Every structure is written in C-alpha cells, then in structure tokens.
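**Q** generate coordinates for the sequence data below:
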Amino acid sequence: MKTKGIIKQIFQEHFNRFWEAKKEKFPEKMREHLLSEVLKMLHCGDVTLGFVAYICMQCFEKIKVGFSCKSRFCNKCGKKYISGRIYREADDAHTAKAF
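**A** Take a look at the predicted model:
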C-alpha cells in the first residue's frame, strides 16, 4: 500500500488546529476557498470518494486508483498542472510572458 506524502501527513495532523486558531487572519472572502482547496488536497486519491479499478487479466489482481482532486494546491495534482502548462507553453513560440 502506498504511504502518504509528508506534506499531506503534516496537513492532516495540524491543519484543523491551525485553521481554528488562525482563520481570522485570512480575508473573509478567501476563507471558504482556502478551506475548500485544503480539504480537496487532503482527500486526493481517496478511494472512498470514487476510483477506477484495474484488473490484471493474468492473475486477476484488482487495483483501485482513487480520483485526483485536480487542485493546484495539491502537491501531486499541482505538479501535473504546472508541468502540463509549461509543456503547452513551450510549444507556442509566439507567447509573450511577463515575469
């Protein structure tokens, strides 16, 4: 079984306490969105929220792969988002970028 990433584990252990103590420091309009993104990240890949099942046709072993959260905040999904964006932009020679 796959182990959780260290960042996800830190969030699971400490986020609720942090949020209750510090949520007032974030602008009110952003609080719902921030909480939503963190919760998405925490449930990313959870098979209880949906999955795709793969079956080996030789040994009939079943493997469940949980759906991703697709949040840019998530380490796994955010990396895929950025990597895909860089790849797409590298193909476009006429894109202007401001840094």
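**Q** going forward, measure contacts between C-alpha atoms and count neighbours the same way
**A** Fine.
**Q** for stretch 81-92, list every residue counted as buried.
**A** Y81 (16 or more other Cα atoms under 10 Å).
**Q** and what of stretch 42-52?
**A** Taking 16+ other Cα under 10 Å as the criterion, stretch 42-52 shows 42-45 as buried.
**Q** identify the residue spatially nearest to the most centrally placed residue in the chain, adjacent ones excluded.
**A** For the chain, the residue nearest the mean C-alpha position is C74 (2.9 Å; Cα atoms, centre = their mean). With Cα to Cα, 6 or more residues apart in numbering as the criterion, C74 has its nearest non-adjacent residue at 4.9 Å, and that residue is M41.
**Q** to compare with the earlier structure, here is another sequence to fold:
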Amino acid sequence: MNKITIKMILEHKWYEFKDKLSYRLPKDMREHIFNVVEKSLHCGDINKGYAEYMCFNCGEGIKAGFACKSKFCVKCGRLYTLKWVEKQQENMLNVVHRHSVFTIPE
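**A** Below you'll find the model as predicted:
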C-alpha cells in the first residue's frame, strides 16, 4: 500500500488549486498564502540552499537542505508544536490541581 503524504497532495494539486483560488482572495492575503505554501513545498530542498557536513575521519559528506520554519509545513510545524508543548510543560506547576466553578445566582 502506497503512503500518500500531505506534501505529495500539495505537490500534485497546488498549482491547479492556486489558479482557482487567485481571483477570490485579496491580493495581500493571496500573496501570503502562496508564499507559505511555496516555502513548505521547497522545505529541505538542497536546490534552495543547504549546509554540508563532512566527517573528519572518513571524508564522507552529506548535504542537509534548509528548513522553511513555517508553521504550515508538516515537518517544521510539527517541530514547532513539539517545542511549544515542551515549553508549556516546563511552565506548569508540579502540584495536584482542583477545579472549582463559582456561579452567581440571578
């Protein structure tokens, strides 16, 4: 069974959808949406920029494409969410909580 990802769906249908969407949105909103989607489509693409890491022992190198750092991107958005959750857990008090609701009679 082939695994279909959100990125695959975007790559396959984005430009067709973009043509239908372009005339319905205000220009500033349209440009923002298009930029965010385009960034996520090219996330990790070494043709858009990369860092190269080389092993000093064997001389083998690998290229790692730059991340888009967009919340819309499946990979970068998930990483952002995980970091946010971790930060929220650090801010929470380590105590037993009780919940009470107070109402005011009419």
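**Q** now the TM-score, please.
**A** Here the superposed chains carry a TM-score of 0.80, computed using TM-score structural alignment, normalised by the length of the first structure; 90 aligned residues with a Cα RMSD of 1.8 Å.
**Q** circling back to that earlier point, quick check, nearest of the buried residues of stretch 42-52 of the first structure to Y54 of the first structure?
**A** Nearest to Y54 of the first structure among the buried residues of stretch 42-52 of the first structure, counting by Cα to Cα, is G45 at 14.9 Å.
**Q** now do the strands in the first structure.
**A** Using DSSP state E, the strands found in the first structure span residues 51-55, 62-66.
**Q** sorry, back to before: which of the buried residues of stretch 42-52 of the first structure fall in helices?
**A** Applying DSSP state H to the buried residues of stretch 42-52 of the first structure, the entries found in helices are L42.
**Q** OK, contacts around C76 of the second structure?
**A** 67-70 (Cα atoms under 8 Å, 6 or more residues apart in numbering).
**Q** re earlier: return the most buried member of the strands of the first structure.
**A** Of all those, strand 62-66 carries the top mean neighbour count, a mean of 14, counting by mean count of other Cα atoms under 10 Å.
**Q** one step back: nearest to F18 of the first structure, of the strands of the first structure?
**A** Taking the strands of the first structure one by one with Cα to Cα, strand 62-66 is closest: 27.2 Å.
**Q** elements contacting that closest one?
**A** In terms of contacts (3 or more Cα pairs under 8 Å, 6 or more residues apart in numbering; DSSP states H and E), strand 62-66 of the first structure is packed against strand 51-55.
**Q** mean shift between the strand it packs on and the second structure?
**A** With mean Cα distance after the TM-score superposition for the first structure, strand 51-55 of the first structure departs from the second structure by a mean of 1.0 Å once superposed.
**Q** pull the distance from that strand to the chain's centre.
**A** On the basis of Cα atoms, centre = their mean, to the nearest Å, strand 51-55 of the first structure is displaced by 20 Å from the centre of the chain it belongs to.
**Q** who touches it?
**A** Here strand 51-55 of the first structure makes contact (Cα under 8 Å, 6+ apart) with 45, 61-67.
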